[in-house]
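*Asks:* Just to be clear, the model below is a prediction. Sequence and coordinates:
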Amino acid sequence: VGENPAAVDTAGVSVTGLRFAAVAITGVLCGLAGAYMATALQAGFGREMTAGRGYIALAALIFAKWRPVAALWACLLFGFFQALALRPDVVEAVVRVKVPVPFLDALPYILTVIVLAGFIGKAIPPRAGGEPYVKER
């Protein structure tokens, strides 16, 4: 629907219904993510609990050039670098050098800046993304 909603409408699929379903699914997934962040990631809901993860998610989307499977792999890559900060002993065993924990904490954000610097002009968003669709009569 993001590239050509008129083609979807011509095929007999409701553009409004499809977009509504996509927003509803997104809301459910965001609710689950928020519940996970408030319960499993930290002790409870608090200020700055996202710690810039939305910025990283947007960078993963741009890095994946708006393709769902590529976005999954990009999120796994960023998640891997976030997981490294939780296990500095494993990182030190692999690289055989003492790595400062603040550097490991900053690694996902450093990777985000590098990815955005390299891909920001090359990733083209869907043409009709964010534009209302008015059905022709």
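*Replies:* Perfect, I can see it now.
*Asks:* Only C-alpha atoms from now on, for both contacts and neighbour counts.
*Replies:* Noted.
*Asks:* Please tell me how far residue 59 sits from residue 9.
*Replies:* 31 Å (CA to CA, to the nearest Å).
*Asks:* So if I had to pick from the two, which one is more boxed in?
*Replies:* residue 59 (25 against 16; other CA atoms under 10 Å).
*Asks:* Mind telling me what element the more buried one is part of?
*Replies:* helix 53-63 (DSSP states H and E).
*Asks:* Buried residues, that helix. List them.
*Replies:* Buried residues in helix 53-63, defined by neighbour count with 16 or more other CA atoms under 10 Å: 56-63.
*Asks:* mind listing what the nearest residue to residue 85 once chain neighbours are set aside touches?
*Replies:* Spatially, and ignoring its direct neighbours in sequence, residue 85 is nearest to residue 104 (4.7 Å; CA to CA, 6 or more residues apart in numbering). Residue 104 sits next to 81-82, 84-85, 88 when contact means CA atoms under 8 Å, 6 or more residues apart in numbering.
*Asks:* second one coming, line it up with the first:
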Amino acid sequence: MATEAFEEIVSDFDFLEDWEDRYRYVIDYGRRMDPLDDALKVPATKVDGCASQVWLHPQIEAGRFRFDGDSDAMIVRGLIAVLRALYNGLPVGEVTRVDAQAELARLGLDAHLSAQRSNGVRAMIGRIRGIATEAA
């Protein structure tokens, strides 16, 4: 059920054998993401449960889910970009059907993130699913 953008990340990861290179890839992926406007970095968009500052700004357009996000930590910003690749563009009703943990496991991220980062990713996924549920 992964998007084409996420499948590209999976394909790229297959070519990167070293985890240092994979971390750099995630960080660079996040750097290419447009920054979230400071006006959107408000308590309503802040994700609790993350060690870093994280903001997610969802939008539903023509029945399709998308979100923008930002973080004060480069690796987390990259993880937000990976989640955007996983979810952006899906019909809002399909967002909750995505097994994000399984999809991220395809990248091996589940085994290579610290406990705090893993908790933060789960918090972001929970926020995304909650928003999609409310919108559906």
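*Replies:* Arrived safely, thanks for sending. Just so it is clear, the structure is predicted and the values come from calculations on it, not from any experiment.
*Asks:* After superposition, what's the TM-score here?
*Replies:* TM-score of the superposed chains, computed with TM-score structural alignment, normalised by the length of structure 2, equals 0.26; 55 aligned residues with a CA RMSD of 4.3 Å.
*Asks:* Switch the buried residues of helix 53-63 of structure 1 over to a markdown table, and while doing so, append distance to residue 24 of structure 1 to every line.
*Replies:* As requested, those are exported to a markdown table (distance: CA to CA, whole Å):
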| residue | distance to residue 24 of structure 1 |
| --- | --- |
| 56 | 22 |
| 57 | 19 |
| 58 | 19 |
| 59 | 23 |
| 60 | 22 |
| 61 | 19 |
| 62 | 22 |
| 63 | 25 |
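*Asks:* Closest to residue 16 of structure 1 out of those?
*Replies:* residue 61 (23.3 Å; CA to CA).
*Asks:* buried stuff in the longest helix along structure 2?
*Replies:* For structure 2, the helix that runs over the most residues, judged by DSSP state H, is helix 115-135. By 16+ other CA under 10 Å, the buried positions in helix 115-135 of structure 2 come out as 117-118, 120-125, 127-129, 131-132.
*Asks:* That one - contacts with which helices or strands?
*Replies:* strand 54-61 (3 or more CA pairs under 8 Å, 6 or more residues apart in numbering; DSSP states H and E).
*Asks:* what's the next secondary structure element after the strand it packs on?
*Replies:* strand 64-71.
*Asks:* So which residues make contact with the following helix or strand past that next one?
*Replies:* Following strand 64-71 of structure 2 in sequence order, the next helix or strand is helix 74-87 (DSSP H and E). Helix 74-87 of structure 2 is contacted by residues 2-3, 5-6, 9, 23, 26-31, 33, 52, 54, 65-71, 95, 100, 117, 121 when judged by CA under 8 Å, 6+ apart.
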